[in-house]
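no FASTA, just this:
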């Protein structure tokens, strides 16, 4: 796709929840194959992975050794918990200018709304990428995720105060759907593109349109599959959201048709066998010429 497109993706691999590896060797090999397929098929410039540990990092480093992509660990210890991410980026185009763990003490615990990744694209264009993996609904109630949304929004506001037209990307597994209050009200991410262009503090969430069943051969109805679901087995917890500047800015603009849930015959089969439970989400931005 060349330098006229900036292609990004997020995938919760499920390999190492809490950065503690639990994957069997065959599952790890499957994941590596899927990552390689995703990088090449989508010509990705940035792929953010979560539920990764040192074990997976070593395997990824070997996989990428002779490739155009490089690997940056996002593993960061925070109290008794850890951020469990890593970043695969195309070296000729992207430089990682900084990585900051966003934390908020709460009694004896520390909340982790996300990580702030600062990027430089093509040695010129700055991006703020906020990466999040919020706690499972098994361990955290909606009030906890609402607080995480509010705290993450505070970080977005801090960037926008410095530059109201900042290029901001939000991506992650929020363990909430696009319509949940933590996303719509606390994080302030809207499906209304025209409103976002007028009220430029709002974020735009193109993944509203991905709530229904897919129309292609790899049937899915969300980004996470749970075979035990009573009324639905699918949820849309994985999302990518953008600031208004990436809708009408002078540098890069969202290609609306590119915001999608990625699947393949191999990945679809893996979900049905419960080897993985999340699908990647992908999105492209086009250079303004």
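On my side now, so go ahead. Remember, it's a predicted structure, so these values are computed and weren't measured experimentally.

every contact and neighbour count from this point should use C-alpha atoms.
Noted.

so where do the strands sit in the stretch 51-200 of the chain?
69-73, 76-78, 81-83, 85-90, 94-106, 109-121, 125-133, 168-173, 189-190 (DSSP state E, counting those that start in this stretch).

can you add distance to residue 287 and give those strands back as JSON lines?
Formatted as JSON lines, the strands of the stretch 51-200 of the chain follow (distance: least, CA to CA, whole Å):
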{"stretch": "strand 69-73", "distance to residue 287": "21"}
{"stretch": "strand 76-78", "distance to residue 287": "33"}
{"stretch": "strand 81-83", "distance to residue 287": "32"}
{"stretch": "strand 85-90", "distance to residue 287": "17"}
{"stretch": "strand 94-106", "distance to residue 287": "15"}
{"stretch": "strand 109-121", "distance to residue 287": "11"}
{"stretch": "strand 125-133", "distance to residue 287": "11"}
{"stretch": "strand 168-173", "distance to residue 287": "15"}
{"stretch": "strand 189-190", "distance to residue 287": "23"}
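
so which of the ones you listed is nearest residue 38?
strand 85-90 (11.4 Å; CA to CA).

okay, the angle between that closest one and strand 69-73?
160 degrees (axes from the mean of the first three to the mean of the last three CA atoms, to 10 degrees).

which elements pack onto strand 85-90?
Using 3 or more CA pairs under 8 Å, 6 or more residues apart in numbering; DSSP states H and E as the contact test, the elements touching strand 85-90 are strand 46-50, strand 69-73.

and the last one, what other elements does it pack with?
Using 3+ CA pairs under 8 Å, 6+ apart as the contact test, the elements touching strand 69-73 are helix 54-64, strand 85-90.

any idea which of those is most buried?
Sort these by mean neighbour count, taking mean count of other CA atoms under 10 Å, and strand 85-90 sits at the top with a mean of 22.

pull the residues that contact that strand.
The contact list for strand 85-90 (CA atoms under 8 Å, 6 or more residues apart in numbering) reads 44-52, 57, 68-75.

same thing with stretch 98-115?
Applying CA under 8 Å, 6+ apart, the external contacts of stretch 98-115 come out as 74, 76, 78-79, 83, 116-119, 130-134, 148-149, 151-152.

put this next to the previous one:
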């Protein structure tokens, strides 16, 4: 009997290892023979925060336009911004010139407004008009995300891109607000996943990868094996590594956001990128890569009294 139990345990362990190492094609997710290889950037630029009092901006429009132009010039296919308004979007588009398209998502909602925009290479991409994902809770409007379809012109491959900027931490009932936003976003994203659509989510979550709204409510994971086992309900989070200092350089800043009065740290990974399992392939070791962009790498000085770094996502 003891021998039978040992054999059963060994068989169970081997079965577990086999399940963990199943190739990508074992799951009901279709991969494209022509990967998009897109580079997407998200940045909380601080030009025009919603409900901001006059003079609250941390960046000028010209400085923001310089960063957008530099990112596109150095290989990014699209740059999304938050904390912008309609005038900001128009001015940046004018400074970029030909070859680029701008999509403004700055319409009013309740007592506030959306503050998102995206600028992209028109020869590489095309888009369908964004649709807001929002709801209400105790009279408050919950701005969960803006959902838009991007298409790679060369491969005709589509991706559902969600852009977001959730309520800041010091705001009233901000935790509950972000939790509700995560619930709304999860419902919409899950529909896309079940219809086998490629999904990318980027934004300023004002929560970190390990916070409940992101890890549990949105069903995200840093483990690609786990996401590949649940492709119709989970998202991969490649920004986890940004939430901790380098093991060899613990004195250096980390994350995407600097906040001198933080309760547990001066550095936070509030800006994040999430993807569906379509961009994971165990056989080729392919996975999305997220990193911060330092302004010096773009050949620019740090604009204004900036507290957010741009986040770049490279899709394999």
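Yep, it's here. Because the structure is a prediction, the values reported are computed rather than measured.

so which of the helices and strands packed on strand 69-73 of the first structure is nearest residue 275 of the first structure?
Across these, residue 275 of the first structure has its closest neighbour in helix 54-64 (15.7 Å, CA to CA).

before we move on, the earlier item: and residue 272 of the first structure, which of the helices and strands packed on strand 69-73 of the first structure is closest to it?
helix 54-64 (22.8 Å).

apart from its neighbours in sequence, what residue is nearest the counterpart of residue 208 of the first structure in the second structure?
Aligned by TM-score structural alignment, residue 208 of the first structure pairs with residue 240 of the second structure. Closest residue in space to residue 240 of the second structure, ignoring its immediate chain neighbours: residue 209 at 5.9 Å, by CA to CA, 6 or more residues apart in numbering.

same thing with residue 91 of the second structure?
Per CA to CA, 6+ apart, closest to residue 91 of the second structure is residue 61, 7.3 Å.

what's the distance between the aligned partner of residue 69 of the second structure in the first structure and residue 278 of the first structure?
Under the alignment (TM-score structural alignment), residue 69 of the second structure pairs with residue 36 in the first structure. Separation of residue 36 of the first structure from residue 278 of the first structure (CA to CA, to the nearest Å) stands at 17 Å.

so for these two, which sits in the more crowded spot?
residue 278 (27 against 15; other CA atoms under 10 Å).

can I assume that one is in contact with residue 11?
Yes: using CA atoms under 8 Å, residue 278 of the first structure is in contact with residue 11, at 7.2 Å.

what's near enough to touch the residue nearest to residue 91 of the second structure?
Counting by CA under 8 Å, 6+ apart, residue 61 of the second structure touches 47, 88, 91, 92.

quick one on the thing from earlier: would you mind listing which of the contacts of stretch 98-115 of the first structure are buried?
Among the contacts of stretch 98-115 of the first structure, those classed as buried by 16 or more other CA atoms under 10 Å are 74, 83, 116-119, 130-134, 148-149, 151-152.

what's the closest of those residues to residue 228 of the first structure?
When those are compared against residue 228 of the first structure (criterion: CA to CA), the nearest one is residue 134, at 21.4 Å.

any idea what the closest one aligns with in the second structure?
Residue 134 of the first structure maps onto residue 166 in the second structure when the alignment is built from TM-score structural alignment.

distance of that match relative to residue 196 of the second structure?
Residue 166 of the second structure is 26 Å from residue 196 of the second structure, where distance means CA to CA.

got the angle for whichever strand or helix holds residue 286 of the first structure vs strand 168-173?
For residue 286 of the first structure, the enclosing helix or strand under DSSP states H and E is strand 281-287. Angle, strand 281-287 of the first structure to strand 168-173, by the same axes, to 10 degrees: 170 degrees.

show me what strand 281-287 of the first structure packs onto, helices and strands only.
Here strand 281-287 of the first structure touches strand 5-12, strand 238-243, strand 252-254, strand 260-261, going by 3+ CA pairs under 8 Å, 6+ apart.

okay if I get those as JSON lines plus distance to residue 21 of the first structure?
Formatted as JSON lines, these follow (distance: least, CA to CA, whole Å):
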{"stretch": "strand 5-12", "distance to residue 21 of the first structure": "13"}
{"stretch": "strand 238-243", "distance to residue 21 of the first structure": "21"}
{"stretch": "strand 252-254", "distance to residue 21 of the first structure": "35"}
{"stretch": "strand 260-261", "distance to residue 21 of the first structure": "25"}
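
figure out which of those is closest to residue 213 of the first structure.
Proximity to residue 213 of the first structure, assessed across those by CA to CA, is greatest for strand 260-261 (11.0 Å).

on that earlier part again, among the strands of the stretch 51-200 of the first structure, which is nearest residue 229 of the first structure?
Nearest to residue 229 of the first structure, of the strands of the stretch 51-200 of the first structure and by CA to CA, is strand 168-173 at 18.6 Å.
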